[in-house]
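J.: need coordinates for the following:
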Amino acid sequence: MHAPNPLLVEWRTPFTLPPFEAIEAGHYRQAFDVALREHEREIAAIADNPATPTFENVIDALELAGKTLNRVGGVFWNLSGTDSTEELRAIEREVSPMLARHYADISLNERLFSRVAALYQNRDDLPLSGEQARLLELTYKSFVRAGAQLSGADRERFAETAERLASLEMNFAQNVLADEANYIMELEKDDLSGLPNEAKAVAAQAAQAATDRHAAHPFALTLSRSSVEPFLSYGDRRDLREDLFNAWIARGEHDGATDNRRIISEILDLRRERAQMLGYKTFADYKLEPTMAGAPAAALDLLDKVWAPARARAGAEAAALQKVADAEGANFTIAAHDWRYYAEKLRLRKYDIDQSALSAYFQLEKMIEAAFYCAERLFGLRFVSRTDLPTYHPDVRAFEVLDRDGQHLAIFFGDYYARAGKRSGAWMSNFRNQRKLGGDIRPVIVNVMNFSKPLPGTATLLSLTEATTLFHEFGHALHGMLSNVVYPSMSGTATPTDFVELPSQLFEHWALRPEILQKFALHHETGAPIPQDMIDRIIAARHFNQGFATVEYCASAYVDFLLHSRADAPEDVVGAEKEILRGVDMPSEIVMRHRTPHFSHIFAGDGYAAGYYSYLWSEALDADAFAAFEEAGDIFDPATAGRLRDYVYAAGNQRDPNEAYRLFRGRKPEFGALLLKKGLTEA
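T.: Model prediction:
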């Protein structure tokens, strides 16, 4: 007799966490089949209900439907990102189009939509709370935007495109992961000249981990960012920096099985087709309608305002780097693979900041403590380590999160180390989101990073950028943990993309505040706090290299935005990328942060498609938002933190984000603080 599928039975674990140790890859396919059939029955019952449509028998019922499917998907999609195997990737290839077709069928269910539409048309006569009225509007519009008003052959074509897009986006993501996983640059000891000891240790570990690929050299580099960036910043071998950089920017652009170029062209074409079927001129018009920006012109205007001063600053920075290279006798013009190397030399010369020496004060453990401390001071949270809870990998840490009254609020998983099978980057996700409908359901939130795991007995040391990334993702986690809404579809981070980055980017401000650094930036060997003069130099250098950082980001945002603003899809997407960059006069010494063939934000799903500008929009918001604490004279001001919790972190999508921001700040956002924050204009 076979044991029951652990994904399909009641979980009798603490906090009803997934029983990770009992779940095997072979369980997923059956679980998805069962969950899909169950959800189909639930949807049919709502659509075919003979009773007069009410909020309860339509909207509440839709919100509660799909419990098993959400539970199975919550486990599968998280683990396929953190611990991918060929078996899981094969399931992805099967399940992705099935799920896309399933949700398309729901959106195109005429009987179901007629019941939603009946409620929406009579909404002014219904006794609805503000959150219910917002949910009804969002639900109705989501059906319309998913093709519910199409008829005849257009309805079937719309469903077909959804299914095809799911397959293409999944293939795109798997190709990037494959290119990252299959690359290795083997090195000898002399090849590591210039690297700090921590980076050398990482290279040694990479070589040991690659023994299954018959690595014959004592050191190796992979395409993990934690491997690439230190070598580009400190490696003295220019030829090796060039080889590594070229491999890094060419992910997804190789002839053969992992080539993403034709996949991108088809994705763009299908997105354009879907938008035009719904009456929009371009996909960008479709995508921006429900955002804070509201229309492409507003987003493009913000990019243009930042681009010119950033482009000018980057030119001045390039000239300064060239002087450093010339002074060392370099007989070449600075190229993209040289920028980080000479930037570190200039940073050291100008501000006496050696990033490798600085990282000695940024221990992973202390930065986690710092993030927890800020959450406690701002929102009254307490994080209790729970080694007794099930986790999906031995490196994952589990914490119970308590509110200021000591009551259970959430479970938080921290997955900090890079490993084989984990996609690159950093992100926040959830195994379960918060809701009150059907019971007080508490969230299970996860932060995923890709820091280099240290040798046993040694500390994990972070760069300034990595420390800030930890705070950024923890800001997203707080958005999920503090959520306090009734309806699951409005919970946590389920907001427009140009608002969802506000909680994360705002939380970054606390990472490098002197009050935090003095308390948590402690030397990993001596325990001594970071010297005040080093803090002063960090603050003085906060705008260093900002032209470069802003240009590489804005270039990616322009490419995303303008590709999705076309009336046709380019056959040569790399050629189109180059054309867009020529149009904005992209500096030759800088490469866009995410080149098109591996731009997972916009092609491994459409969450940020035509919306990569959102980070800049949210950065304008976060600069203005943190100013509220500065104006209060206390970075933990209780009244300001209370409004921030109520109207931003806890509010989910229960009100229009422009209104949510106004309630927090007392006025509309003022974007002038953005250029000042970046150092692209004078105070």
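J.: please count neighbours and contacts with C-alpha atoms only from this point.
T.: Fine.
J.: give me the three-state assignment for residue 414.
T.: Three-state call for residue 414 (DSSP: H, G, I helix; E, B strand; the rest coil): strand.
J.: what residues does it make contact with?
T.: When contacts are counted by CA atoms under 8 Å, 6 or more residues apart in numbering, residue 414 touches 396-398, 446-448.
J.: structure for this one too, so we can compare:
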Amino acid sequence: MKTQAFKLTTLCMLSMGISQVAFADTVRSTLPKFQTKDIPAQCDATIAKTKKQLTDFEKIKLKKHAEAGPILAKWDQIFAEFEDFYGPINLYSNVDPSADLRKAAEDCEVKISQFQTEVYQNSKLYQQIKKTKASNDIDAKYRQDILDGFEDTGVQLPAKKQARLKVILDELTKIQQEYARNIRDNPEKLEFTPAELKGLPDSYIAALKKNDKGNYLLGFDYPEYRPFMELADNDDARKRYQIAYTRRGTEKNLVLLKQAMDLRYELAQLFGQASYADWALRNRMAKNPETVNKFLNEVHSTVAPLEKKEVQALREFKAETLKIPVEKAEIDRWSEGYWSEKLRQAKYKIDQEKMREYFPTQASQDWLFAISSDLYGIEFKPAKVDVWQDEVEYYDVTDKKTGQLLGGLYMDKFPREGKYGHAAVWGVKGGSTLTQRKPISALVTNFNRKGLNSDELETFVHEFGHALHGILSNTRYTSQSGTAVERDFVEAPSQMYEEWARRKESLSKLADYCKPACPRIDDELIAKLKAVNNYGRGLFYSRQTLYAQFDMALHTADALKTQPLDVWKKLEGVTALGYVPTTEFPGQFGHIMGGYQVGYYGYMWSEVMALDMLSAFGNNLNNPEVGQRYRQTILSQGGQKKASQLVVDFLGREPDNKAFFDEITGQRD
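T.: Predicted coordinates for the structure are as follows:
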């Protein structure tokens, strides 16, 4: 899940290109298109306009305990209008085809970050919010969220510390951008001979580019990398590709990550906190590093023995396949995916490349629209609007019963040079019931054009869950719209939705949308897919735990003495597959430089709640009554309530972790 670093929020439409089209009793707003040369001036003008609005906000005469509602609405209006500009800028810096435009957008983001710090260090603005008194729970939470934003940006710090904090935040923005750019814009291509591509399907090879020697050139896009690692027979070629893939951020990113660690530690010190982890976790569900580390230790103790058992099973399978002694059948990091895929095919008769025949990309999208429509009572209506690239699609999302426009969905599905390299959703625009403002989500993936395997289908459904979380939001304030929830809950709705990509009652319908016809999912295939999903739980969750432990280890009180690659070598070195010399995973671990620092644990923390919430659907995932209740109690609420309360509202009880531990051990029904 990709979130905006600066969640600003509003009421008015910005006049700088936001398109407005009459639709029923509401207004469709679409994203503006920018010209590279215009962005600097537009950026400066937008910031200046917002500053003027905030100056006027400072001058509002307020008595102590003034009613919060009107003041919060005004605040929300100012920042929602700003979001009309910043939201698209943040998206385009990651997806626009023009490298020059992406760079201009990034430069603007630096100015935005500087402006953010100025706003939230402004004591006059802080006091205006502080003077108010909320008369209801929604206003009380929004008021506290705003005050937390001020306090987290140092409004209560002495002037000298405030100034240093501002420098730190500016530097972190620049470092994070450079880190991401080094990965995203890496032009390197690896050369492989035709013999090194043995094992890969003809359809994969046909899509590759050749050089003048007749060799194939592969880059770091996921649709090229993952099939190679799972299907290429040549062990040396896979090793070479994996090492290059982990180094695609270049050594520069190891330096940048260390700089970010040191700056984050210094930030925490300014607030009197022992570590960045202590500082960052204060307002999350977990509250403190001790709780996070205890949770990770519990998961690790559960899955580490399973990981060893699964690696041993791979060794035995490799030995049997190659007719060699088990002691000579080593499984290396670069061969785990290959032998796991071989074992899946042999044991469960599942060929992930063949699964693309069951899940054509367009049919998968049409199916996903249909099951979401039935579950939540919504419709997706294509509309022709300006987009940043010809293949990008746009849909109005409407309520079936009322015909009301709920929001807009952009979909950018296929890889291209310079585009964000994985799968993510940008909540480009938040909604507000006060102003009838409609939310916009942009779903970005890098899929095979012809079809998806079962893992990619889950990814599609997962990211679509984030998009719906934004679009089905129905909050009073824009700032609390959609995924504006605690970081360690934000993945839960999407993780829960993944189940729809696994169960027969939903998957069996996918073939209805295939043109031309595709194979239909039957009971036998569902059983195999379930077995495949349960297979490798130890390896998968051990890896997830490793990522989370590494993230936490970088942000302790000893951060200044810590080198990220040394920590990684130590932590990965004690896993069942060990550390591969010369690999540099920390230099391409985008999560900890893109908003998930001291947050990667949240994927598993969220999954505890996701799997427990799933229990409400019982044996019928397509139950529209439960779907509507879920829409109203979880999705529509955004961040108006604490995540813990949202879960209780939906389940009618406190959450339970049994389903999660059954899942990670492959025992869930």
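J.: what's the TM-score here?
T.: The pair, once superposed, lands on a TM-score of 0.91 when counted by TM-score structural alignment, normalised by the length of structure 2; 642 aligned residues with a CA RMSD of 2.3 Å.
J.: just give me which of the contacts of residue 414 of structure 1 are shared by structure 2.
T.: Contacts from the contacts of residue 414 of structure 1 that recur in structure 2, judged by both residues aligned by TM-score structural alignment, their matches' CA atoms under 8 Å, are 396-398, 446-448.
J.: in strands only, show me these.
T.: In strands, defined here by DSSP state E, the members of these are 397-398, 446-448.
J.: list the contacts of the aligned partner of residue 511 of structure 1 in structure 2.
T.: Here residue 511 of structure 1 is matched to residue 501 in structure 2, going by TM-score structural alignment. By CA under 8 Å, 6+ apart, the contact set of residue 501 of structure 2 is 454, 457-458, 461, 507.
J.: and the two most separated of the ones in strands among the kept ones among the contacts of residue 414 of structure 1?
T.: Spatial extent of those (CA to CA) is set by the pair 398 and 448 at 12.5 Å.
J.: more neighbours, these two?
T.: Counted by other CA atoms under 10 Å, residue 398 of structure 1 and residue 448 do not tie: residue 448 has more neighbours, with 26 against 22.
J.: now check structure 2 for the residue matching the more buried one.
T.: Match for residue 448 of structure 1 (TM-score structural alignment): residue 444.
J.: for residue 471 of structure 2, see how far away the spatially closest residue to that match that is not a sequence neighbour is.
T.: In space, and not counting its chain neighbours, residue 444 of structure 2 is closest to residue 412: 4.8 Å by CA to CA, 6 or more residues apart in numbering. Distance, residue 412 of structure 2 to residue 471 of structure 2, using CA to CA, to the nearest Å: 16 Å.
J.: and the two? which has more neighbours close in?
T.: Counted by other CA under 10 Å, residue 412 of structure 2 and residue 471 do not tie: residue 471 has more neighbours, with 30 against 23.
J.: okay, now the aligned partner of residue 609 of structure 2 in structure 1: neighbour count?
T.: Alignment note (TM-score structural alignment): residue 609 of structure 2 maps to residue 621 of structure 1. Here the number of neighbours of residue 621 of structure 1 (other CA under 10 Å) works out to 27.
J.: OK, contacts around residue 621 of structure 1?
T.: 502, 669-671.
J.: nearest to residue 226 of structure 1 among those?
T.: residue 502 (25.3 Å).
J.: how about the equivalent of the closest one over in structure 2, what does it touch?
T.: Using TM-score structural alignment, the equivalent of residue 502 of structure 1 in structure 2 is residue 492. Contacts for residue 492 of structure 2 (CA under 8 Å, 6+ apart) come out as 603, 606-607, 609-610.
J.: please redo it, this time with the cut-off set to 10 Å
T.: 462, 465-466, 602-613 (CA atoms under 10 Å, 6 or more residues apart in numbering).
J.: likewise for residue 103 of structure 2?
T.: 36, 92-94, 96, 109, 177, 181.
J.: using TSV, lay out the residues you listed together with neighbour count.
T.: Shown next, in TSV, are those (neighbours: other CA atoms under 10 Å):
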residue	neighbour count
36	15
92	23
93	26
94	23
96	22
109	22
177	20
181	20
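J.: doesn't residue 406 of structure 2 lie inside a strand?
T.: Yes: judged by three-state DSSP, residue 406 of structure 2 forms part of a strand.
J.: tell me, how many neighbours does it end up with?
T.: Neighbour number of residue 406 of structure 2 under other CA under 10 Å is 24.
J.: excluding chain neighbours, what is closest to the alignment partner in structure 1 of residue 340 of structure 2?
T.: In structure 1, residue 340 of structure 2 lines up with residue 343, judged by TM-score structural alignment. The shortest distance from residue 343 of structure 1 to any residue other than its chain neighbours is 6.4 Å, reached at residue 321 (CA to CA, 6+ apart).
J.: element containing that neighbour, please.
T.: helix 296-327 (DSSP states H and E).
J.: distance from the chain centre to that helix, please.
T.: Chain-centre distance of helix 296-327 of structure 1: 25 Å, with CA atoms, centre = their mean, to the nearest Å.
J.: that one packs against which elements?
T.: helix 283-288, helix 339-351, helix 546-563, helix 614-632, helix 672-678 (3 or more CA pairs under 10 Å, 6 or more residues apart in numbering; DSSP states H and E).
J.: so it versus helix 339-351, what angle?
T.: With axes from the mean of the first three to the mean of the last three CA atoms, to 10 degrees applied, the angle from helix 296-327 of structure 1 to helix 339-351 works out at 70 degrees.
J.: now helix 296-327 of structure 1 against helix 614-632, angle please.
T.: Going by the same axes, to 10 degrees, helix 296-327 of structure 1 makes 90 degrees with helix 614-632.
J.: one step back: any chance of the ones in strands among the kept ones among the contacts of residue 414 of structure 1 in JSON lines, plus distance to residue 58 of structure 1?
T.: Shown next, in JSON lines, are these (distance: CA to CA, whole Å):
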{"residue": "397", "distance to residue 58 of structure 1": "40"}
{"residue": "398", "distance to residue 58 of structure 1": "37"}
{"residue": "446", "distance to residue 58 of structure 1": "31"}
{"residue": "447", "distance to residue 58 of structure 1": "34"}
{"residue": "448", "distance to residue 58 of structure 1": "36"}
